[in-house]
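Enquirer: sequence unknown, structure follows:
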């Protein structure tokens, strides 16, 4: 965090940013950033799912006028790569999410409930649209206060995380002895009511108050009633759950394992994508994250039914290496890789990318 930024010209791909970040952040922070739950099998399956597909190029396609542009939840976007919600950007850069927002060119920045800078300040410096990722709180009053805060800041959507009533400890961070440094905190949780003790029968007593406060279908209905912002259901895996949420008036689905930090044995989002698209039809937006590191990865996700992808760790890699300029350059690299992939695959527009462009390997 104290080193001078690296010039983006030295970074040629997202892996270069990852390697550069490893040498620039503290070992404990790196263990937290790159870790996940259990044996990291969720992360491994994400990479394996992408590697299981190859692109089948079509020749003689007219690529004149090709574009990566799309419209998503009311936003006209230059490309389908969105910055996923990731907490505690101040761990890798003194300006935290403010620096990320300044580099988030031509894309959506999703501000985490666990952000280390206030959403109002982030939205003020953001170069593009801002969404807010919401963890429902034990008190509906606290949840509503977060929603109203996001609305007042001008956020264009709420991405509600539904599948992590508890979050497993990251073994690598525990082994590294990681603890949140003094001065780095989730500022949106200041003044939030902690889960109250409740009676229960879990062997681990920590689960009793957490599971008692976990969101339910009643909360899903209530959330739709209290805001007019588009609601994105993050972490939904089963098509029946997704369809039920859409029927309740929710607007989109985000397939995600939260960087492999939730259930270690969960399926890779890419594996879930075709069934989710079939269940929701062509008109419901589906976002996807999970090991997206190249333009070909983005292409694969779009071919299988995603409208856009989200990237998590790469934004902190780029932030640690090059600050705001690093974030902007990282996004530029990924967009250019996607454009090149589309041209070589004979798919000049986002709409022309279909399942027929892929084959299993």
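Expert: Perfect, I can see it now. Note that this is a predicted model, so its numbers are computed, not measured.
Enquirer: Every contact and neighbour count from this point should use C-alpha atoms.
Expert: Will do.
Enquirer: which element follows the helix or strand hosting residue 54 toward the C-terminus?
Expert: Element membership for residue 54, per DSSP states H and E: strand 53-55. Downstream of strand 53-55, the next assigned helix or strand under DSSP H and E is strand 70-72.
Enquirer: List the contacts of residue 7.
Expert: 322, 326 (Cα atoms under 8 Å, 6 or more residues apart in numbering).
Enquirer: gap between it and residue 324?
Expert: Per Cα to Cα, to the nearest Å, residue 7 is found 11 Å from residue 324.
Enquirer: residues contacting the residue nearest the centre of the chain?
Expert: With distances taken as Cα atoms, centre = their mean, residue 84 lies nearest the centre of the chain, 2.6 Å away. For residue 84, the contacting residues are 109, 110, 111, 289, 310, 311, 312, by Cα under 8 Å, 6+ apart.
Enquirer: Please narrow the residues you listed to those residing in helices.
Expert: Taking DSSP state H, every one of the contacts of residue 84 sits outside helices.
Enquirer: quick one: which two of those are the most distant?
Expert: Of all pairs drawn from the contacts of residue 84, the greatest distance, 15.5 Å, lies between 111 and 289 (Cα to Cα).
Enquirer: picking that back up, distance from the strand holding residue 54 to the middle of the chain?
Expert: The chain centroid and the centroid of strand 53-55 are separated by 23 Å under Cα atoms, centre = their mean, to the nearest Å.
Enquirer: okay, now the one to match up with it:
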């Protein structure tokens, strides 16, 4: 069914047989038109990285300790001065009105209910100000730097004025990945779904190309941000700046040296370059490169609370949750998102209880094998 002709259901409830994140993933195909499902579920190329994100987590085992004292158990973490009740935030997820009439506001309703932080996407279908006005938990803003620096600066000022407390710059998708699954499905965004934050910014013109020059290498990439742009951004905001999309230890070092507050180790959920290593495999060498004190989040492949536990044991301070949120939103609206996040919270607590970890700081490398 073409996305243009799809009417989103308004009333949602949790199906009786949904008891784990995997159940939402299984049912999602029934609640989305084929094109939208392929856009959400698909990765780049042959889905090699997408699939390895999961298999890499499954290959990690856990060690169990017993008879440990539990007197002040907590899952709280502090990142860039914000205290989060859980070491996980909702990832920046674009175009959520594809899945629910209220779009990002339905997700905010769920985030408030389960006391979790969230990153608002530059490509949200609800203005960043409206999202911030509804969100009661720590709110961070994900930034795609725009070709025109004035437009980038305006987005940052809007985020500051709306009460966002950190800027997370996505840097690993200067151009779109090779999304073969959505191409085969013939998916394109319907005209009714727009990036609400960008409607007032006219499209910037790219530089003229000489004969024989590449539209991609000499055109689009000429507009892509570089480390000088990160320095420029830090000079124009007092908010902590994070870099999302780090997959190489040397880039992690550069982010630290540039004064960034932290990084997100990510392969964009397998949606950019097929063949990249799983994010969880990238984490240990990156943590070793930047030391113990530099803040690191991880995304790509989280489907269980035990995955969050494993990521923390390998050096992450927390994780971002992506597709499980979208699948929950599609299947059961705000209730589905809240339920999905609650499942992850409960599974993380259970993993901590059964491995003898009273706090997040107790989850260390010797907790896994």
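Expert: On my side now, so go ahead. All values derive from a computational prediction rather than experimental measurement.
Enquirer: still on that earlier bit, relative to residue 170 of the second structure, how far out is whatever residue of the second structure lines up with the residue nearest to the centre of the first structure?
Expert: Aligned counterpart of residue 84 of the first structure in the second structure: residue 91 (TM-score structural alignment). Distance, residue 91 of the second structure to residue 170 of the second structure, by Cα to Cα: 11 Å.
Enquirer: Quickly list what's touching both of the two.
Expert: Common neighbours of residue 91 of the second structure and residue 170 (Cα under 8 Å, 6+ apart) do not exist.
Enquirer: Could you double-check that residue 264 of the second structure sits in contact with residue 248?
Expert: No: judged on Cα atoms under 8 Å, residue 264 of the second structure makes no contact with residue 248 at a distance of 11.3 Å.
Enquirer: So for those two, which sits in the more crowded spot?
Expert: The neighbour comparison of residue 264 of the second structure against residue 248 (other Cα atoms under 10 Å) goes to residue 264, with 28 against 15.
Enquirer: Map the more buried one across to the first structure for me.
Expert: Using TM-score structural alignment, residue 264 of the second structure lines up with residue 254 in the first structure.
Enquirer: Could you look up the SS state of its match?
Expert: Recorded secondary structure, residue 254 of the first structure: strand (DSSP: H, G, I helix; E, B strand; the rest coil).
Enquirer: Could I get the contacting residues of it?
Expert: By Cα under 8 Å, 6+ apart, the contact list for residue 254 of the first structure reads 232, 233, 234, 235, 236, 286, 287, 288, 289.
Enquirer: from those, which would you call buried?
Expert: For the contacts of residue 254 of the first structure, a neighbour count by 16 or more other Cα atoms under 10 Å gives the buried set as 232, 233, 234, 235, 236, 286, 287, 288, 289.
Enquirer: Let me see the ranges of the helices in the stretch 151-300 of the first structure.
Expert: Secondary structure of the stretch 151-300 of the first structure, counting by DSSP state H, counting those that start in this stretch: helices at 171-175, 207-212, 217-226, 239-247, 269-280, 295-303.
Enquirer: The longest one maps to which residues in the second structure?
Expert: Translated: helix 269-280 of the first structure. With TM-score structural alignment as the criterion, helix 269-280 of the first structure aligns to 279-290.
Enquirer: Same question for stretch 119-126 of the first structure.
Expert: The aligned range for stretch 119-126 of the first structure is 128-135, by TM-score structural alignment.
Enquirer: how distant is the matching stretch from the center of its chain?
Expert: Chain-centre distance of stretch 128-135 of the second structure: 18 Å, with Cα atoms, centre = their mean.
Enquirer: Spatially, what comes nearest to residue 5 of the first structure if we skip its sequence neighbours?
Expert: residue 322 (4.4 Å; Cα to Cα, 6 or more residues apart in numbering).
Enquirer: Just the buried positions in the one helix or strand the one you found maps to, please.
Expert: Element membership for residue 322 of the first structure, per DSSP H and E: helix 313-345. Neighbour-count burial for helix 313-345 of the first structure, with 16+ other Cα under 10 Å as criterion, is recorded at 313-335, 337-339, 341-345.
Enquirer: quick one, that helix and helix 295-303 angle?
Expert: Orientation check (axes from the mean of the first three to the mean of the last three Cα atoms, to 10 degrees): helix 313-345 of the first structure against helix 295-303 gives 80 degrees.
Enquirer: Provide the aligned range in the second structure for helix 313-345 of the first structure.
Expert: The alignment of helix 313-345 of the first structure onto the second structure (TM-score structural alignment) covers residues 323-355.
Enquirer: repeat for stretch 158-177 of the first structure
Expert: Mapping stretch 158-177 of the first structure onto the second structure (TM-score structural alignment) gives residues 167-186.
Enquirer: got a list of what residue 191 of the first structure touches?
Expert: Counted by Cα under 8 Å, 6+ apart, residue 191 of the first structure has zero contacts.
Enquirer: Quick check: the aligned residue for it in the second structure?
Expert: Residue 191 of the first structure maps onto residue 200 in the second structure, by TM-score structural alignment.
Enquirer: again, but for residue 224 of the first structure
Expert: That one, residue 224 of the first structure, aligns with residue 234 by TM-score structural alignment.
Enquirer: Skipping adjacent residues, who's closest to that match in space?
Expert: Using Cα to Cα, 6+ apart, the closest residue to residue 234 of the second structure is residue 241 (6.7 Å).
Enquirer: Perfect, that will be all.
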